[in-house]
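Q: got a predicted structure here, sequence first:
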Amino acid sequence: MKQNPPLECDVLVAGGGVAGLMAAIAAADRGAKVIVAEKANSKRSGSGATGNDHFLCYIPEVHGEDPSEFIQEMESSQIGGNNDMDLVRRYVDECFDRVKDWDAWGVGMREHGDWEFNGHAKPGHLKVWLKYAGREQKPIFTREALKRGVTILNHHPFAEVITGEDGTVAGGICVDLTEEIPKMQVIRAKSVVLATGNVNRLFGSRTMGWMFNMAGCPSDVCTGRAAAYRAGARLVNLDMTGMGAGCKYFNRGGKATWIGVYSDIEGKPLGPFVTKPSKEYGDLAGDVWREMFTLKNSQGEPVFMNCSEIQDEDLDYMLWGLTNEGNVATMDHLKEEGFDFKKHMVEFDAKDGGSLGGGIDIDINAGCTVPGLYAAGDETGNFRADMGGAATFGHIAGVSAAEYSQGKENRNAEQMPAAAEWLEKHSQILERPADNSCPSWKELNVAVQQVMSDYCGPYVRSEHMMQTGLTHLKRLQKQVERMCAKNSHEFMRCIEVEDMFLMGELAFYSAMERKETRGRHRRVDYPFTNSLLNQKFVTIEKSDKGPSVGWRDKHK
């Protein structure tokens, strides 16, 4: 495998999604030389690639000067529970500043005249989700980064953090995919911001034959988490799984954008929140009653989104929102099928086990436990606020990385042992014969999905099931060492699979450590929720003996 000459910067950002571009912009604003390593093209990549329409935001003039009610509503929502409270408070302090940035840059934050809070809401409660038009957000953020002199390396997926003998960050490795055969690219950097997104494709899709039909971006697979772990950073909450909901078999998320009522086949409402379509609230049943879909299906009952009583004006508003959320393919399909929202109901389903609920453990400055390493957005395991979290902690990470880099010198990362080891190991993927004697990335991707879904999924977990599943996973891991690729695309998928197997292993160890049932972590051998474990997170980090599992208190 050939190598490009090393590049050099102050701040290397891994991932050109919302969090990554916000980090790059913030670091550049503070005088840092920034390089963004992006797997695809930053104009349409990551979870915000095709748009979003909700931003969790505290605005004093809307919510009042005291944010406590806002924080309470935030923590009781679908994104609450596993957030460190010091991070929550910093988020609340700064999120509106990021909304004002986006508004000034041209993202439609006030598309209908003023700040508008609709959806993801309980009747009679404070509304905390700002409705916005995010269809073109990624091209806008890319433009803003380039205006500030940020170098964006499209088709350069990040692969590894390089640390020096002192344990501090010295740079990173990405892969140049711009030609038919990939090349290794080392980037010397004084700090690294990890923003490679969520853990998708680790668990199987509800349509197992279509491994990329995921609720989240299927190219976000856990690269940053895996690289952070190998560099010595602590991960947290990997025992938890994520869940979305949306049209059955169309696995794109966006349930809060729909203006309808979750109903049975006869149109009878299933949840307690609304009985008629409400633009103001949506139907929160899909957020807070996550077992609704599996429970009803187990009773032989499908679940539908019923928009039959929607007003014409609200129907237009819903279609506008779904377009900005990125559900264009679903809308096009319904139109082609002659679907009438006022006559027909849409069958909905859960997107169970689509992702892990945890990630990299960060502090209030977005710093990891490795000096010079930062993380933001879906990459983190102790704070979640979706697009708002990516924007706000992306900005915080960029500021922190730029400040950390001041006064430091770049080192020859390409000469460090980690670079030579990575090159030797991954060159073999291209050197092996591309025939039936070596497993393909697709075979192993399906294999890890099957094992994770069957033995560490959200429905039934037990010590014996997880021990058995971990045994299968480790057996299959040996096949990862035999993967082959004949071009850049296949090579990229091979290193994704390598990281997925590692993340699956860490998820098994973390889930076995939590000997109780809590939220989406359901242990049939420990069916109770242990109050002694309230406000405690499972941690995992690398040691000389392998993965080391532990506990820490949730920050107050």
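A: On my side now, so go ahead.

Q: only C-alpha atoms from now on, for both contacts and neighbour counts.
A: Fine.

Q: just the terminal-to-terminal distance for stretch 207-226.
A: 26 Å (CA to CA, to the nearest Å).

Q: do a quick rundown of the strands in the stretch 251-400 of the chain.
A: 261-263, 303-306, 346-356, 359-360, 373-375 (DSSP state E, counting those that start in this stretch).

Q: okay, one more to line up with it:
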Amino acid sequence: MIPVKKVIDSEFVIVGGGIAGLSAAIAAGEAGVKATLLEKADTRRSGSGCGGNDHFFCYLPEVHGPDIRRILREMMLSMVGDRMDGDLALFFLEKSGEMVRRWHEWGINMKPYGGFEFRGHAFPGRPRIWLKYDGHNQKAVLNGKARALGTEVMNHHSVLDVAVSGGRVAGVLALDTSRDEPSFTLVRSPNVLLATGMTTRLYNSTVTPGYLFNSTSCPACVGSGIAHALRAGARLVNMELNGGHVGPAYFTRSGKATWIGVYKFPDGTPMGPFVTVPTRDCGDITADLWSGAFSESRRNGRGPIYIDCSQIAEEDYECMMRDFVSEGLTSLRAYMDRHGLDLRRHAVEFVEYECGLLGQGPEIDKRAETTVPGLYAAGDLMGNVRGEVAAASVFGWECGKAVASGERAAPAGDIASLETVRRSMEFYSSLYERRNGAPWKEANVALAQIMTDYIPVGDGRKRSGTMMTAGLNYLRDLRDRCTAEIKAANAHELMRAAEVFELLDIGETIARCALERRETRYNHIRTDFPFPDPKYMDSFLTAARVDGGFVFGLRERRQA
């Protein structure tokens, strides 16, 4: 058995050191609560915001005027979409301006061009809702502030399971990967925040199949928090409504709104109807609304689709190059510089990337608490509200405040004696102690292939009951094979093996929810149910795992 080398008591455990996790730690620290933050990598550079961001979704009355609902309507029309609870979306907007001012005060430049400028991700002639900022140092600033307020940061600790006792959170089981030889860490706590980011590595890379880590976001983010919430009994929403992202072909990167150009077919015809001459205020929003067109153009032979930046003003070009750094696209910019690529002369092909889960996961309230008491979720894994880095910061902050203002519950007793924790320790120990076996990477590639082939996502990639049932059977078979055959030679491989089992849980949940949703809506396109069903129009399909099985429900989306 892998040894338990640390047992810790904490008022507040944070799983994941990205934007949401660090925001929660800072809020708790300012209120006098010392958080324990467990990060599988290193908080200095982890999560989807590790290199930076340059768009912050927010409402500022001095810019937008007094009508916040006007901005809420624009939010629902944007790439963020309308698959949210209206009251949470409105609450997020109400709090977003406060976060902008905090970040600026802390040293993250929210006014890189002299004042609050809103541009990008915008329709011509409509309100602009994305604040342009310089986030290249956001992780350094947030990490430093959290540590200064007393947060106990434990890097190289990957959480394997959330312990629940008597219907309430009791702590977490973590794997210490700081050395080759693994060990367990138990943290007893009545409050746990899951802030593990979006889900990658679940589907084949569109442009480089087999290269698991060529992903739009941090490839270490595999939806662990969604799997932990599911296992703990929390209710999930939106799991079957998946989508892809758009960006440069092969050099997979997010940040499409940082580019100032027009998407065009090879004959020079603009792809969308919105702009013909781009400016830094209003680039081409087509990719936000119609990501499937990039794949369709390849299938029908009209493509590829390129982004043409040749018409932009010199001032806007310099602005774009500067914003590449703010967004964290430094490797892309370095590559272009090294190979003499000039966007004023060279068009760049854009493609639709594989599905990465963003806006699917645990249902939360305004305090970021899930349906399991003491279990919170914030960031890209939130199921019923979305707003990218801005929403991660807001709901992380609200979670930290909620924990600090709540009743001080005593940590649970010996969580190692809980059956779920004991079984987890025995299971992961067996993978490490196995003499021979298959590597985790083979299992991850097989999983991504099954999901891509049988539970597909996107325009033109249709689902059916027979195909998804077959895929679900293959996922079960793969889980059995992984349980019997995966071998982890060291702590790092054991962490990756654990991620495979988390991805298997998420893949199964998507398949079961997609089978349950007997209609076509958004990117959930079913050949056997080709029409929308009105009962889903303003409702969430909810899913929870109870006694080893899934329980589904429908609930109305709350209005603002």
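A: Nice, I can see it. On a predicted model such as this, the values are computed, not experimentally measured, just so you know.

Q: and the strands of the stretch 251-400 of structure 1, which is most packed in?
A: strand 373-375 (a mean of 33; mean count of other CA atoms under 10 Å).

Q: and that strand, what does it pack against?
A: strand 183-194, helix 386-405 (3 or more CA pairs under 8 Å, 6 or more residues apart in numbering; DSSP states H and E).

Q: now the shortest one, how far from the centre of its chain.
A: Taking the mean of its C-alpha atoms, strand 183-194 of structure 1 sits 21 Å from the chain's own mean (CA atoms, centre = their mean, to the nearest Å).

Q: between the helices and strands packed on strand 373-375 of structure 1, which one is closest to L423 of structure 1.
A: Within those, the stretch nearest L423 of structure 1 is strand 183-194; the backing value is 7.3 Å (CA to CA).

Q: circling back: go through the helices and strands packed on strand 373-375 of structure 1 and pick out the most buried.
A: Mean neighbour count (mean count of other CA under 10 Å) peaks for strand 183-194 among those, with a mean of 28.

Q: follow-up on the earlier one: relative to D435 of structure 1, which of the strands of the stretch 251-400 of structure 1 is closest?
A: Nearest to D435 of structure 1, of the strands of the stretch 251-400 of structure 1 and by CA to CA, is strand 346-356 at 31.0 Å.

Q: can the strands of the stretch 251-400 of structure 1 go into TSV with extra columns for distance to G394 of structure 1?
A: Output for the strands of the stretch 251-400 of structure 1, formatted as TSV (distance: least, CA to CA, whole Å):
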stretch	distance to G394 of structure 1
strand 261-263	35
strand 303-306	34
strand 346-356	20
strand 359-360	14
strand 373-375	8
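
Q: still on that earlier bit, now the helices and strands packed on strand 373-375 of structure 1 in JSON lines, with distance to E443 of structure 1?
A: Output for these, formatted as JSON lines (distance: least, CA to CA, whole Å):
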{"stretch": "strand 183-194", "distance to E443 of structure 1": "24"}
{"stretch": "helix 386-405", "distance to E443 of structure 1": "31"}
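
Q: quick one, which of the strands of the stretch 251-400 of structure 1 is nearest to A507 of structure 1?
A: strand 346-356 (8.0 Å).

Q: ok, which of the helices and strands packed on strand 373-375 of structure 1 comes nearest Q428 of structure 1?
A: strand 183-194 (13.0 Å).

Q: and the spatially most central residue of structure 1, what element?
A: Nearest to the mean C-alpha position of structure 1, counting by CA atoms, centre = their mean, stands N198 at 2.4 Å. Per DSSP states H and E, N198 of structure 1 falls between elements, in no helix or strand.
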